[in-house]
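>>> got a predicted structure here, sequence first:
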Amino acid sequence: MVSIRELHQQLVGKQRSAVEIAQEALDRIQTLEPKLHSFLQVTADYALKQAAQVDARIAAGEEIGLLAGIPIGIKDNICTQGIPTTCASRILENFVPPYEATVTQKLMAAGTVMVGKTNLDEFAMGGSTETSAFQLTANPWDLSRVPGGSSGGSAAAVSAGECVVALGSDTGGSIRQPASFCGIVGLKPTYGLVSRYGLVAFASSLDQIGPFARSVEDAAILLGAIAGYDPKDSTSLKVDIPDYTQFLKPDLKGKKVGVIQETFGEGLSPDVEKAVRGAIDQLKDLGAEIVEISCPRFRYGIAAYYIIAPSEASANLARYDGVKYGKRVEDAENLMEMYTRTRAEGFGPEVKRRIMIGTYALSAGYYDAYYLKAQKVRTLIKRDFESAFGQVDVLVSPTAPTTAFKAGDKTADPLSMYLIDLMTIPVNLAGLPGMSLPCGFDKDGMPVGLQIIGNVLREDQVFQVAYAYEQATDWHKQAPKLV
């Protein structure tokens, strides 16, 4: 797959037009979609119209930015005005947003070409994209395996070259884990760095939009375009956004890299451990000082998360009641029956499970025992990270304990599915930036991801370490052999 910078040079040098590039992406989608099912909707006419506008600007002698004419996929829980946004749920099957999310507005202004809306776990709840109400997305490296979740459609689309970059959302690992499973780069930014206006809420104190790309540089370019303060999002941070590409340096002299001890041990696949340990040795060869770090409360992250996230989901999803928008059963005899049947028919089993867990945790008599306690644990996890960043610049760990598993392997056992997010969840609880990038393959040829975690708003450190590692290895150049 060609990089953003290479495509930009081809456009500016008039070797290719934006319409040609868009058509090439659309042709590839048409070829691969019968096998992959990455997209819930392909927006061909819209993409070609956007591409034609970029060509018109070039013809008029205007200067274009790096992202102009670049094909992008958008996760289908990010609102696109006039284009259906379903969250892969029956309850929003026919929902067409009357407004545009801030991130897609920024991307339109930058001239990107949206080729479609990508599949996800219903309302972003899941780790394999199997809870989507509409289709099962396949992993481009092995079509019998899952692409990860919840942003599996975006990860599969970028990995398979159906688009150059894509947007996902990450609540407990939903960008980093599928990036790891699909052998690409995925970044969850610092909480509040990217506006959530127009992102359909799952757990408001954890959700964050971020980029998928084939290289660290492409991820840096895309983050630069979507980051920044937004008055429409009350959690948005008022900070200056640097040019993230200026931090892409090839050596790590003077950098301190902490290895989180608690992420190595029981449940970690030997192939994943081998690849990640190899990556840590590589960081050392690049001049980084490796420090063993203990984050003892890290292991309570999953328990705290599965109280906090469902509690927030229970509150956020109360709005889908069949009254204002979305699905409504037609033949209900009274209001209560309309509410209950709409929700019963509209939500899938995983979403119902999380709403029930959350409602229970927030109910009278249990609020203090569960929700309040989970928030206290969240604070302790944050303190572990603060103490770690007093000693090192970045932290590293495996992104996920295993590589991509076979579709259907974990659907009957929600707990084993939840444990896939063991390494990624604490990063969301603390609001930190985290990236997954390819660091090897297991014995079956499935990609392994290395997670790099930065302190609050230290994306610069994450990008520097990731870029130095990437340039010293060839993992990011490997692509699945689909056609």
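Nice, I can see it.

>>> rest of the way, CA atoms for contacts and neighbours
OK.

>>> how many other residues sit next to residue 62?
The tally of other residues near residue 62 (other C-alpha atoms under 10 Å) stands at 12.

>>> my bad, residue 379
By other C-alpha under 10 Å, the residues close to residue 379 number 15.

>>> what's the nearest residue to it if we skip its chain neighbours?
Using C-alpha to C-alpha, 6 or more residues apart in numbering and skipping residues adjacent in sequence, the residue nearest residue 379 is residue 430, 7.7 Å away.

>>> next: residue 67.
Here the residue nearest residue 67, using C-alpha to C-alpha, 6+ apart, is residue 112, at 5.5 Å.

>>> look up how far residue 388 lies from the residue nearest to residue 379.
Taking C-alpha to C-alpha, to the nearest Å as the measure, residue 430 falls 13 Å from residue 388.

>>> one more: residue 255?
For residue 255, the distance to residue 388 equals 14 Å [C-alpha to C-alpha].

>>> okay, pairing it with this:
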Amino acid sequence: MSPWTLSTAAEAMQAGRLTARALVEECLESIDARPELAAFVTITAETARCAADAADSAPGRGPLHGLPLGLKDIIETEGVRTAGGSRLFLDRVPGRSAALWERLEAAGAILLGKTTTWEFAIGGTRQDLPFPPALNPWDVTRETGGSSSGSAAAVAAGMVPGAIGTDTAGSIRVPAAWCGCAGLKPTQGLVSRAGIYPLSHTLDHAGPIAWTVRDCALLMSALAGPDPRDPTTRHAPALDWLGRLDGGVSGLRFGIAEGLLDDIDAEMADGLAAAGRALSDAGAELVSAALPPLRDFDAACNIITRSETFSYYRDALATRPEAFGEETRARMMAGGLVAAAEYIDALRIRTELIEAMERLFTGVDLLLTPLAGSTAPEAGSATSYARLATRPFSVTGSPALSVCSGWGSDGLPLSVQIVGPAYGDPIVLAAGAVIEAALGERERRA
């Protein structure tokens, strides 16, 4: 297992204690050591070695100089297969990379490989797909979560110090939570989605998964910014990602979301309480906050995602249905049954929910919520995302962070979710850093 985080590796390289080539080799050895996890579908070993050698022979090019990353396999990479976890694109090699990878590469990052994803970020963990599902490094009989399953598993196992995922209803935050990582779904519009296979243009996000909140901030310093290929990014402000990180939470009001998950188990409740104590000890005020019913967010999310997904893939579903996995095909086809009036109603309800969230943040600075009802359940049992509190903040586009809050009696990670107003991402990360600091040093699962 490579012991490096992005931040510690960057510091060691600047001090001359580590080379990019040595770090790449450590990561490749870690991948080879745990093939059963199936965290990667494509490993770009030779190109990564060449890029590392070039990084070692040149002065620093950016904040991610010489740092290897994993990239979810629905994010296009020039010259490298991007299959989307599907037979439909099994041989597809894009001619241009996604905008976010162009930004990361310009900041000095090295592509180590493409990480396992649920088929087109919707298909679950059935065994009828061309790639095996990624397994949880803490316990391979437990759920990894999806759809950014390989990205979280790779980070948790020390195969790579950071990775990129996507999130439409929880697909960054849930795998991060169940694998003990930090995962940020940024404010929608901060990170370009150009060159990412779509699930829902209304709700899709892209963002980082890393071992620490600091590493998420480091990745966001390169990821965030306007992109002419994605018009949703044009009006996003420039944010101070690393400068705010150590600013603490003193004087901030945290809303404890009422009724978001009424049935979390006792250990997850203990983890939530521990996170609350860490924030309170750091000078924050905890108050009660009421959100609209979870069912309203769920209904809007389901109708919007199913409708839009069907619209993207309906031609392939009609002409090549056998190219899709059974679960993917069934979920996509369900979108064809949604009436136009229902879709329009869901968009209207989404607008109302966004307005309700904006009103909520006039009284509190951030929200502290549970994310899941329990630690990672048995593998294959969590493809519908029951007992999860991620969808509301995909619907509203709010920044939402999954952060480790302790360990259950089963040895599996506990987690909480921190949510902020639009473009409050740096403060969200600062709050996550407080919780991580209170938890203390933790080791990845080799």
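Here it is on my side, so go on. These numbers come from a predicted model, not from an experiment.

>>> for the two chains, what TM-score is obtained?
Comparing the chains after superposition, counting by TM-score structural alignment, normalised by the length of structure 2, produces a TM-score of 0.95; 444 aligned residues with a C-alpha RMSD of 1.8 Å.

>>> need the nearest residue in space to residue 126 of structure 2, chain neighbours excluded.
Setting aside the residues directly before and after it, residue 126 of structure 2 is nearest to residue 327 in space (C-alpha to C-alpha, 6+ apart), at 7.1 Å.

>>> how close does the one you found get to residue 119 of structure 2?
For residue 327 of structure 2 relative to residue 119 of structure 2 (C-alpha to C-alpha), the value is 9 Å.

>>> show me what contacts the aligned residue in structure 2 for residue 439 of structure 1?
In structure 2, the residue paired with residue 439 of structure 1 is residue 405, using TM-score structural alignment. With contacts defined as C-alpha atoms under 8 Å, 6 or more residues apart in numbering, residue 405 of structure 2 is in contact with 271, 272, 274, 275, 413, 414, 415, 416, 435, 436, 439.

>>> which of these has the most neighbours?
residue 415 (34 neighbours).

>>> OK, contacts around the residue nearest in space to the middle of structure 1?
With distances taken as C-alpha atoms, centre = their mean, structure 1 has residue 175 as the residue nearest its mean C-alpha position (2.2 Å). When contacts are counted by C-alpha under 8 Å, 6+ apart, residue 175 of structure 1 is found next to 149, 150, 151, 155, 168, 169, 186, 187, 188, 210, 211, 212.

>>> do that again at 6 Å, thanks
By C-alpha atoms under 6 Å, 6 or more residues apart in numbering, the contact set of residue 175 of structure 1 is 151, 168, 186.

>>> and the counterpart of it in structure 2, how close does it get to residue 288 of structure 2?
Counting by TM-score structural alignment, residue 175 of structure 1 corresponds to residue 172 in structure 2. With distances defined as C-alpha to C-alpha, the gap from residue 172 of structure 2 to residue 288 of structure 2 amounts to 27 Å.

>>> kindly report the same for residue 74 of structure 2.
39 Å.

>>> among those two, which residue is more densely surrounded?
residue 74 (28 against 13).

>>> hmm, that one is touching residue 198, no?
No - taking C-alpha atoms under 6 Å as the contact criterion, residue 74 of structure 2 and residue 198 are not neighbours in contact, 8.4 Å apart.

>>> just to revisit the earlier point, now do the same for the residue nearest to residue 67 of structure 1: its match in structure 2.
Matched across to structure 2, residue 112 of structure 1 falls on residue 109, judged by TM-score structural alignment.

>>> looking at this, residue 444 of structure 1 is in a helix?
No - for residue 444 of structure 1, which was evaluated using DSSP: H, G, I helix; E, B strand; the rest coil, the result is coil, with no helix membership.

>>> burial of it, as a residue count?
Residue 444 of structure 1 has 10 neighbours, counted by other C-alpha under 10 Å.

>>> for structure 2, what spans make up the strands?
Ranges of strands in structure 2, per DSSP state E, are 40-43, 68-72, 110-115, 162-167, 182-185, 205-210, 253-258, 285-290, 366-369, 400-407, 413-419.

>>> could I get those as a markdown table with distance to residue 192 of structure 2?
As requested, the strands of structure 2 are arranged in a markdown table below (distance: least, C-alpha to C-alpha, whole Å):
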| stretch | distance to residue 192 of structure 2 |
| --- | --- |
| strand 40-43 | 23 |
| strand 68-72 | 15 |
| strand 110-115 | 18 |
| strand 162-167 | 11 |
| strand 182-185 | 13 |
| strand 205-210 | 8 |
| strand 253-258 | 29 |
| strand 285-290 | 32 |
| strand 366-369 | 24 |
| strand 400-407 | 17 |
| strand 413-419 | 20 |
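
>>> tell me which of those strands sits most buried.
Scoring the strands of structure 2 by mean neighbour count under mean count of other C-alpha atoms under 10 Å gives strand 182-185 as the most buried, with a mean of 33.

>>> what's the average distance of that one to structure 1?
Superposing on structure 1 places strand 182-185 of structure 2 at an average distance of 0.3 Å from its equivalents, by mean C-alpha distance after the TM-score superposition for structure 1.

>>> mind listing residues that contact that strand?
Residues outside strand 182-185 of structure 2 that contact it (C-alpha under 6 Å, 6+ apart): 172-173, 176, 207-213, 399-403.

>>> need the contact list for the aligned partner of residue 293 of structure 1 in structure 2.
In structure 2, the residue equivalent to residue 293 of structure 1 is residue 289, according to TM-score structural alignment. In this structure, residue 289 of structure 2 makes contact with 255, 256, 257, 258, judged by C-alpha under 6 Å, 6+ apart.

>>> the second one against residue 290, yeah?
Spelled out, it's residue 256 of structure 2. No - in this structure, residue 256 of structure 2 is not within contact of residue 290 by C-alpha under 6 Å, at 8.1 Å.
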